[in-house]
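> Below is the structure, and that's it, no one-letter string:
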């Protein structure tokens, strides 16, 4: 299976988009570990072009939901958490406890937090919408400043 990437500029800085022939596999911030070195730069890949277009719409406040084929790599547990993340409505925040409840395991808050932190599809799978039970912002792969920016953007356009 072939892997492709394209780096784009956004209001949050550079993001590198990764895709296979069939689906988007990762969206990584500049400081995050890159996908396999076997990925080929291909800015004209149709999925990467579409992802960039939808991200631009999101940042402009005209898109609230993404419509892209996704194939994040992770364990079965991580996949369940990421699937649940995708159900958090635009402009809404959940606690880690709410996320754990949504997958049917209220005691899994810490494990849910770890799975959340491993989400390879930032923004599109909205892990930024998960905050501490006390309402405080907690870790985010892009940094808390970027998490705050995303939440403020969504509050403005919700």
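The structure has been received and is ready for your questions. Keep in mind the model is a prediction, meaning the values are calculated, not measured. Numbering: from 1, shown residues only.
> alpha carbons only for contacts and neighbour counts from here, please
Will do.
> Identify the residue nearest the spatially most central residue of the chain in space, chain neighbours excluded?
For the chain, residue 122 is the residue whose C-alpha lies nearest the centre (C-alpha atoms, centre = their mean; 2.0 Å). Nearest residue to residue 122, sequence neighbours excluded (C-alpha to C-alpha, 6 or more residues apart in numbering): residue 27, at 5.7 Å.
> For the one you found, grab the count of nearby residues.
26 (other C-alpha atoms under 10 Å).
> That one reaches residue 17, doesn't it?
Yes: assessed by C-alpha atoms under 8 Å, residue 27 is found in contact with residue 17 at 4.6 Å.
> those helices in the chain, which residues are they?
Per DSSP state H, the chain carries helices over the ranges 46-60, 76-85, 96-102, 109-117, 144-157.
> do you know which of these lies nearest residue 136?
Closest approach to residue 136 among the helices of the chain is made by helix 144-157 (10.5 Å; C-alpha to C-alpha).
> Alongside the first one, take a look at this:
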């Protein structure tokens, strides 16, 4: 088995510093600074556990494109991301995460509605888990999924980041 290389870099954003990581296939991870209390070590270690060689590379083309598109998104000039994504997993969780990309900019849905849309209406909690473990937050818009009662629900970047993203997309 050949080892692949995962390149990474960090970027600033209105929701804090983000770590971006890509494989030769595409973007594999977007991480909020709050996910790692040890200067990105937790996130980088998890990437290395896949058997990949993880190296900082601010010149990686996929990472440069992701940084540009995130800047445009936060500036309000981009609604959809056009990036290659590395998502090899074919589990229910991945099925949900693929569906998340179909939720339009500025719109929200509920965990229950997502479960119904992926033909598993009883899997509301599993949908929540899929959103909570989304390796590509912001790019794959799990922030657009709310609790059935209209509450925010959880978010990997924290409730303030989720509120910010929803407000950005609603024009407020």
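Noted; the coordinates are in hand. Just so you know, these numbers come straight off a predicted model, no measurement behind them.
> Would you reformat the helices of structure 1 as a markdown table and include mean neighbour count?
What follows is the helices of structure 1, written out as a markdown table (neighbours: other C-alpha atoms under 10 Å):
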| stretch | mean neighbour count |
| --- | --- |
| helix 46-60 | 18 |
| helix 76-85 | 18 |
| helix 96-102 | 19 |
| helix 109-117 | 19 |
| helix 144-157 | 15 |
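> export the ones you listed to JSON lines and tack on distance to residue 130 of structure 1?
Shown next, in JSON lines, are the helices of structure 1 (distance: least, C-alpha to C-alpha, whole Å):
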{"stretch": "helix 46-60", "distance to residue 130 of structure 1": "18"}
{"stretch": "helix 76-85", "distance to residue 130 of structure 1": "8"}
{"stretch": "helix 96-102", "distance to residue 130 of structure 1": "6"}
{"stretch": "helix 109-117", "distance to residue 130 of structure 1": "8"}
{"stretch": "helix 144-157", "distance to residue 130 of structure 1": "10"}
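> among those helices, which is nearest residue 13 of structure 1?
The closest of the helices of structure 1 to residue 13 of structure 1 is helix 144-157. By C-alpha to C-alpha, the value is 9.3 Å.
> Contacts for stretch 58-72 of structure 2, please.
7-9, 11, 13, 20-22, 26-27, 78, 81, 83-84 (C-alpha atoms under 8 Å, 6 or more residues apart in numbering).
> residue range for that stretch in structure 1?
Aligned using TM-score structural alignment, stretch 58-72 of structure 2 spans residues 43-57 in structure 1.
> Now do the contacts for the alignment partner in structure 2 of residue 12 of structure 1.
Matched by TM-score structural alignment, residue 12 of structure 1 corresponds to residue 15 in structure 2. Residue 15 of structure 2 makes contacts with 157, 161, 164, as judged by C-alpha under 8 Å, 6+ apart.
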